[in-house]
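In: have a look at this prediction, sequence included:
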Amino acid sequence: MKPRLLLTRLVPVAALIALSAAVAPLSEADGAPPPPPHWKRCAQGPGDTLGRKLDKAGARCAEVAVPLDHSKPGGRTIKLALSRIRAKDRAHRIGTLVLNNGGPGEPTLGMPLDVRAAMKDVARRYDLVGLDPRFVGRSTPLDCGWPIGMWLRSAGSTRARFDHQVAVQRDLAERCARRHADVLPYANTRDTARDIDFVRRVLGERRISFLGYSYGSYLGAVYAQMFPGRTDRVVLDSAGDPEAWGARALRGTEDEAERALRGWAAWAAERHGTYGLGATPARVLATVDGIVAAAEERPLRVGRYEVDDQAVPYLLSVGSGDDRPAGRAEFASTVRTLNEAAHRRKADPGPELDGFLAFVLTSEGSPLVSPAAAITCGDRAAPRDPDAYWDDVQRSRALHPLFGPLKNNIWPCAFWPNDPREAPTRVGNATPALIVSATGDAATTYEGSQAMHRALTGSRLLTLRGVTAHGIYGEYGNACVDAEVNAYLATGVLPATDPTCHAGTRWPGERGRS
């Protein structure tokens, strides 16, 4: 149930900048290439399940030393961990496909395994590279030692509850400063993009292809902006508005979150006999309201956890964002458990919910969400005055009483120890790219993907209609989307117009799909 971490919202792109897509010779642009990596087995011991899976798939892993500060190439270095499954069809090899799982802060080392399955026969023509970004996963880690895993919380129903959040977020930022003040200025998307280009050089490639999900789409767009002409085939799945990325990225996604919750409520009402949450959508939503009200009165006891009114809206937002039957069933079970707790009855979470609550409420999630916060706060400056957030919370609460206080709440970025070293990247160029988006995406919204499409004037937008989901290609199970992406990866030719797929159907304009 653990989601991709962060989200974006709509802010229109004001201007577009046309950039050349010409490829400079490797020797002219890069100078002498860094030494090649030393590839070895991926498993780091008998308990390394991921490493064993990679080894079984024929992958090899390596560590690359990159500058902490790319403006000082001879200075301090940090480690990047990468995996690679080499192309099986060497005679028809297209190149290297670099992957990013999003977040920010999501490990990517194991991603070639799933992507290889989604690509089918096309995978035989690519070297698939999973790169844990700086400070993430097996790369030089950044863990702030936080007592809670996820800082995304609702502001709560009162100013006193909001003030509690202010204190919590300030404490989180101070903990991170005490541990990592020396490297926090170098945790950001622009330096991550520089790392990707360093890896491109290490691999001896003039150009790389790129597949990124969610925040990974923003990273891919920033890379294309910073290194024009260095990309071949680019797929940006569940992309958000590049102008909106940062510490206030959730604002403006309230409508999508509410639609997703209503869609799930209709599904649950049809299965009242199974879940007992209400026989009509309105009654299911009334059950949800009752859970929120009970949590406002006092925290809900769910197994070994206490789930308060500042955590419940986050659980509701994440859980309702996937309309696949398994996702909806899992969320219905979560709501049923929360409803038992709301009525002060014994509420034991199953393994999935228990793991998710551990990720959100305990220190178990700290290694993952610490770099996510550091990168987010390092990309764009956030308002420092808590009253600015409270005012937004109050304005949004009037229209969106459940999700407004969540989407507009304060983050640790308000107290981050350093301002961003650089201005955010203004994405606007003609890089060819295929952007994939579902119309019901409640995280990086469809409008956000449309904004990315406008920013990348050489792109096409592949729309999946009638679907609530985040992360589509190879994940949602739509044959039309998977075939369209694979056709592009195989040929390098974008569709002539923006294609459309539908839930449970294939796009009628077949284009040689596998």
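Out: That came through, no problem. Computed from a predicted structure; not experimentally measured.
In: only C-alpha atoms from now on, for both contacts and neighbour counts.
Out: Noted.
In: quick one: the helices in the stretch 351-500 of the chain?
Out: Applying DSSP state H, counting those that start in this stretch to the stretch 351-500 of the chain gives helices spanning 351-361, 366-379, 386-399, 404-407, 446-455, 479-491.
In: outside of the third one, which residues touch it?
Out: Applying C-alpha atoms under 8 Å, 6 or more residues apart in numbering, the external contacts of helix 386-399 come out as 155, 159, 162, 166, 403-405, 408-410, 414.
In: ditto for the fourth one
Out: By C-alpha under 8 Å, 6+ apart, the list of residues contacting helix 404-407 from outside reads 152-156, 250-254, 310, 313-314, 393-394, 396-397.
In: second structure follows, compare the two:
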Amino acid sequence: MMNLRNSRFRRTVTIGVSILGAAVGSVFPAGAEVPEQSRNLRSFYEQKIRWSPCSFDREVECASVEVPLDYSHPDGERISVAISRQKATDSKARRGVLFYNPGGPGGSGLTDWYGKSAPKEQFKNTPLNASYDLIGFDPRGVGKSAPLRCAKLDLPDITSRPTGKDFDHFAAWAKEFEKSCDELDGQRRKYFNTRNTARDMNVIRAALGERRINYVGYSYGTYLGAVYGSLFASRLDRSVLDSSMHPDKTGYAYMTWKAEAARRFVEEWAGWAAERDKTFGLGASVSEVMATVEAVSSRLAGHPAGGWDRNTFDAFLGFDAEDVAKWQELGERVAGLKSAGSGERFRKVPPVPKAAAGREVVEDATYTILAEGEWPQDIETYREQVRKNRDRLPYGFGPMGSLPLPPAFRSFTPPEAPTDIERDGYPRGMVIQAKRDSQTPYEGGVAMAQRLGDVLVSVDDHKHTQYASSNNRCVDEPVTEYLMQGALPSKPVNCPAAETG
């Protein structure tokens, strides 16, 4: 992916790895609702919540809810899940609670990137809080909810096209990271998974005294919402899944799928550049432009130019190809690097972009939750994938789609079978998907909408997460109307990218 000596790329890789997903099953039949009146669970559902002002926002209330560590043995160890509530401002128009999850896995639902109240900050420019109590929560293993602990081991140095030595270093890091998690939290970790988080949500719902919840989830949070609906169909009302994961792609398969998306965007840009060969001189076909790209990348491996080396070139080629607005600049960059030192007219190469400040990911929970998906346990499987994809998928986060992450060395056996995502017994909702989002590729949103029968909102954009965050009226207005009034669009919605400037 990139040379991780640069802190910009350490942060970028960490963020990229975090926007993932996986799932496991249940002690109850897949798709079945946990019996709420079970004698062993009654005390959890009927517990009283004690609210007090949140330390991070005195206008918001915070509390904790007790849940079983292992739902198959509810009389055993208990853990606390931290929750927050901003009460609806219009008591006459109140229609219940709106649960929120920002994704990750491992993202806090209590506070946002800057330590502010997450649901309140996310929806501050919407009228949602007039009719809903906004409910945030730290999923189990995250933040204030029995946080998982792992050693803080820096990612090893790798390149955009990992060598055998890179592979060995990365595999050693992943193995050591997983070992440290196991040493600190051991076999408890296997209960920190999506299915149990969904069960925790249902305990929170019952303790709040609510018959049903409404839900907005982003990225991995879309999977969590779909799992909740599959388990507790009668308890879910309106739901919005923004930047959806694919209902059938989890674990390692999801990582490789994301890498393929980055390659596709680069090829789409190459087609655009080929149509402008007279401008850029990169080639008159996709194959010719891609050959030029490879020639430039190969030369930069030994002779950096204009502040670019092979690793930064490959990485930002993938990042910028997602954004159509950057295609012109990207064409000039590749042309400039192609002609660097030759005296041709693209001698001025655009500088290396500065990475945007990113959120610090709670890696401790991230890799544990990811481990619930399918990960080959034979290290040679990953080595072969790296050899196969080294020169084909070097763009953006592509290399991370082949390398073994800590779940490849999983120290526990997931206790449950994978979730069968389905909508059987709750109303149709909405799925929002950007067409050029490599974190959760567009096809995943299409598949999720088809699986659930939800209305699909397609956005001609690259931004990961859209509703109430991209200032796109075409997205925000129908989604808000649905959440407030229950009115679904009669057909799929197609939106342009949000206007900028």
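Out: Yep, that arrived. Only a predicted model underlies this, so the values are computations on that prediction, with no experimental measurement involved.
In: and the TM-score between these chains?
Out: Comparison of the two superposed chains (TM-score structural alignment, normalised by the length of structure 2) gives a TM-score of 0.76, and 447 aligned residues with a C-alpha RMSD of 4.3 Å.
In: picking up where we left off before, buried among the contacts of helix 386-399 of structure 1? Make that a PyMOL selection.
Out: In PyMOL syntax, the buried subset of the contacts of helix 386-399 of structure 1 is picked out as below (16 or more other C-alpha atoms under 10 Å):
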select buried, resi 155+162+166+403+404+405+408+409+410+414
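In: which residue in structure 1 aligns with residue 221 of structure 2?
Out: Under the alignment (TM-score structural alignment), residue 221 of structure 2 pairs with residue 216 in structure 1.
In: after the helix or strand where its match lies, which helix or strand is next? Please name it.
Out: Here residue 216 of structure 1 sits within helix 215-226, counting by DSSP states H and E. Next along the chain after helix 215-226 of structure 1, taking DSSP H and E as the criterion, comes strand 231-237.
In: ok, and what's touching that next one?
Out: Outside strand 231-237 of structure 1, the residues touching it (C-alpha under 8 Å, 6+ apart) are 207-214, 216-218, 220, 224, 431-437, 471-473, 485, 488-489, 492.
In: close enough to count as contact, residue 211 of structure 1 and residue 96?
Out: No. Between residue 211 of structure 1 and residue 96 there is no contact under C-alpha atoms under 8 Å: 10.7 Å.
In: circling back to that earlier point, now, the contacts of helix 404-407 of structure 1 that are in helices?
Out: 254, 313-314, 393-394, 396-397 (DSSP state H).
In: which one (most neighbours) among those?
Out: Most neighbours among these, by other C-alpha atoms under 10 Å: residue 393, with 27 neighbours.
In: any idea how far that one lies from residue 416 of structure 1?
Out: Computed as C-alpha to C-alpha, to the nearest Å, the residue 393 of structure 1 to residue 416 of structure 1 distance reads 21 Å.
In: residue 155 of structure 1 now?
Out: Distance from residue 155 of structure 1 to residue 416 of structure 1, by C-alpha to C-alpha: 19 Å.
In: same deal with residue 444 of structure 1?
Out: Residue 444 of structure 1 is 24 Å from residue 416 of structure 1, by C-alpha to C-alpha.
In: one more: residue 204 of structure 1?
Out: 38 Å.
In: these two - which one has more neighbours?
Out: In this view residue 204 of structure 1 and residue 416 are compared by other C-alpha under 10 Å, and residue 416 has more residues nearby, 24 against 14.
In: I figured that one hits residue 173, correct?
Out: Yes. Counting by C-alpha under 8 Å, residue 416 of structure 1 does reach residue 173; the two are 5.4 Å apart.
In: show me where the stretch 51-200 of structure 2 has its strands.
Out: Using DSSP state E, counting those that start in this stretch, the strands of the stretch 51-200 of structure 2 run over 52-54, 57-68, 78-86, 96-101, 132-137.
In: closest one to residue 35 of structure 2 among these?
Out: strand 57-68 (14.7 Å; C-alpha to C-alpha).
In: find the nearest non-adjacent residue to residue 498 of structure 2, please.
Out: Sequence neighbours aside, residue 472 is the residue nearest to residue 498 of structure 2 in space, at 4.6 Å (criterion: C-alpha to C-alpha, 6 or more residues apart in numbering).
In: structure 1: which residue goes with that neighbour?
Out: Under TM-score structural alignment, residue 472 of structure 2 pairs with residue 478 in structure 1.
In: so the residue nearest to residue 498 of structure 2 versus residue 310 of structure 2, what's the distance?
Out: For residue 472 of structure 2 relative to residue 310 of structure 2 (C-alpha to C-alpha), the value is 36 Å.
In: who has more neighbours, these two?
Out: residue 310 (25 against 18).
In: who's in contact with the more buried one?
Out: So residue 310 of structure 2 contacts 160, 297-301, 304 (C-alpha under 8 Å, 6+ apart).
In: quick one on the thing from earlier: which of the contacts of strand 231-237 of structure 1 are buried, as a PyMOL select command?
Out: Buried residues among those (16+ other C-alpha under 10 Å), as a PyMOL selection:
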select buried, resi 207+208+209+210+211+212+213+214+216+217+218+220+224+431+432+433+434+435+436+437+471+472+473+485+488+489+492
